[in-house]
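[1] What would the 3D arrangement of this be:
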Amino acid sequence: MSEVRLAAEARTEFGKGAARRTRRAGKIPAVLYGHGSDPKHLALPALEFARVVREHGQNAVLTLEIESSTELALTKTVTTHPIKNYIEHVDLLLVQRGEKVAVEVPIVITGDAVPGTLVTQDLTTIEVSVEALHIPEQFEVSIEGAEAGTQITAADVPLPAGAELVTDGEALVLAVNVAQSATGASDEGEGGESAAESSED
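    As a prediction, the model looks like this:
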């Protein structure tokens, strides 16, 4: 994942009223913490930060330009408004080059299982420990040609070199099952209704 530079301003006002004023000014309230340092209250440019999240995901690593200094930070938590969907607040974790961090990385399923099966995905992310400047945007898991009974656990997800699995390796990511329509076909009599259809009455 590439590093992104972003200008940030120190905030001296706090509370809900101050946060609203920050957002009205086109900025996002943020807190930078980590490595035993005192939390720094910042304001990030809203449009630029939203673009960073859109292009690099919620694990984006930022080089923050704060007045005359720079800080390397991992985007830890992005809080969005539940209805209006704008970013309300951001938590940033101070990191150092070469340091490993624990992050949740999305899992993307590719390919198609054999016909007559149903794929259920239990986990959409897994947690890994990885170098801060080499966080993958996603992990791809192929189910091309997978048959009923196939199960993929967290330990089966291919990780890049240097990444270590934090999630329990036995945690189920997905399972390929026989589709209900396939198992229920034999229960349908001539000219009768299937179990799924009759249950609608």
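
[2] all contacts plus neighbour counts: C-alpha atoms, from now on.
    OK.

[3] who does the helix or strand harbouring residue 9 touch, helix- and strand-wise?
    Taking DSSP states H and E as the criterion, residue 9 maps to strand 4-10. In terms of contacts (3 or more Cα pairs under 8 Å, 6 or more residues apart in numbering; DSSP states H and E), strand 4-10 is packed against strand 37-45, helix 46-56, strand 61-66.

[4] which is the next helix or strand following the last one?
    To tie it back to what came earlier, the one meant is strand 61-66. Next along from strand 61-66, by DSSP H and E: strand 69-80.

[5] what helix or strand does residue 130 sit in?
    strand 125-131.

[6] mind checking how far the next helix or strand along the chain from that strand is from the chain centre?
    Counting by DSSP H and E, the next helix or strand C-terminal to strand 125-131 is strand 139-142. Centroid displacement of strand 139-142 relative to its chain, using Cα atoms, centre = their mean, to the nearest Å, is 14 Å.

[7] Just the buried residues of strand 139-142, please?
    139, 141 (16 or more other Cα atoms under 10 Å).

[8] to compare against the first, here's another:
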Amino acid sequence: MSEKKAATGLTNKIEAELRTSFGKGVARKLRSAGKVPAVVYGHGTEPRHVSLPAHEVSLLLRKANAILDLQIEGDSQLALVKDVQKDPLRQIIEHIDLIVLRKGERVEVDVAVHVEGEPAAGTTAELDSKSITIEALAVSIPERVTVNVDDLEAGAHIYAKDIELPEGAVLVTDAETLVVAINVPAEQDLGDEPETEAVEGEGEEPAADEAAE
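    Model (predicted):
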């Protein structure tokens, strides 16, 4: 993917083959052949089951909120990656759900928050919300939004409403949602001196009859 495409959210063309056979056995054969089963649905259209080239898809999915330009029997169909199912052990993509997009359509998506910069000496920036929800043009979805904490003092708070969004994007998350807080790290609790268990009889006054012996 070129840097320009990554920056602008432009889609990526990928060949998609329609399939009419289903089931776990068919899915295994597809994966063995280097393909991934997927379904495309939305906007009242009939779901279309397709297979996609596994290697190309895995590269595209490195980008959050990936949009694919599916080439299906000569037609182009924009689709947003909705869900990716992976084998929990091998992390192999087993199935993908794709949502049909229309040109000019706006969609709601969760976008990761990236913190950059260094706050004032002796403080740390704590990320309270790892992502925010925005509404944006389907072809202009940012991969992330950035929060700069350079030289911010302890007690400073950055809320969702303070984050600069890409042109045309609208905040959906509650504006007062705390995203980043600048705090002074709590002093390391060294704990109390370790207690020692008294050895039976240690430190006790001898009984009168023992003292007389």
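
[9] and the helix or strand just after the strand holding residue 9 of the first structure, what other elements does it pack with?
    Downstream of strand 4-10 of the first structure, the next assigned helix or strand under DSSP H and E is helix 16-24. Applying 3+ Cα pairs under 8 Å, 6+ apart, we find helix 16-24 of the first structure packed against strand 27-34.

[10] who wins for proximity to residue 95 of the first structure among the helices and strands packed on strand 4-10 of the first structure?
    For residue 95 of the first structure, the closest of these is strand 61-66, at 8.9 Å, according to Cα to Cα.

[11] ok, the residue most central in space within the second structure to residue 69 of the second structure distance?
    Geometric centre of the second structure, nearest residue: residue 112, 6.1 Å, by Cα atoms, centre = their mean. Distance of residue 112 of the second structure to residue 69 of the second structure, given as Cα to Cα, to the nearest Å: 23 Å.

[12] How about residue 193 of the second structure?
    For residue 193 of the second structure relative to residue 69 of the second structure (Cα to Cα), the value is 65 Å.

[13] Which of these two has more residues huddled nearby?
    residue 69 (19 against 6; other Cα atoms under 10 Å).

[14] and the counterpart of that one in the first structure, what is it in contact with?
    With TM-score structural alignment as the criterion, residue 69 of the second structure lines up with residue 63 in the first structure. Listed by Cα atoms under 8 Å, 6 or more residues apart in numbering, the contact partners of residue 63 of the first structure are 3-6, 70-73.

[15] now do residue 170 of the first structure
    For residue 170 of the first structure, the contacting residues are 153-155, by Cα under 8 Å, 6+ apart.

[16] Alignment lookup: residue 176 of the second structure to the first structure.
    Aligned partner of residue 176 of the second structure by TM-score structural alignment: residue 170.

[17] three-state assignment of its match?
    coil (DSSP: H, G, I helix; E, B strand; the rest coil).

[18] Residue 43 of the second structure touches residue 105, doesn't it?
    No. Assessed by Cα atoms under 8 Å, residue 43 of the second structure is found out of contact with residue 105, at 11.1 Å.

[19] Tell me the residues that contact both of the two, please.
    Between them, residue 43 of the second structure and residue 105 share no contacting residue under Cα under 8 Å, 6+ apart.

[20] hang on, the earlier thing: residues in the second structure aligned with the strand holding residue 130 of the first structure?
    The aligned range for strand 125-131 of the first structure is 131-137, by TM-score structural alignment.
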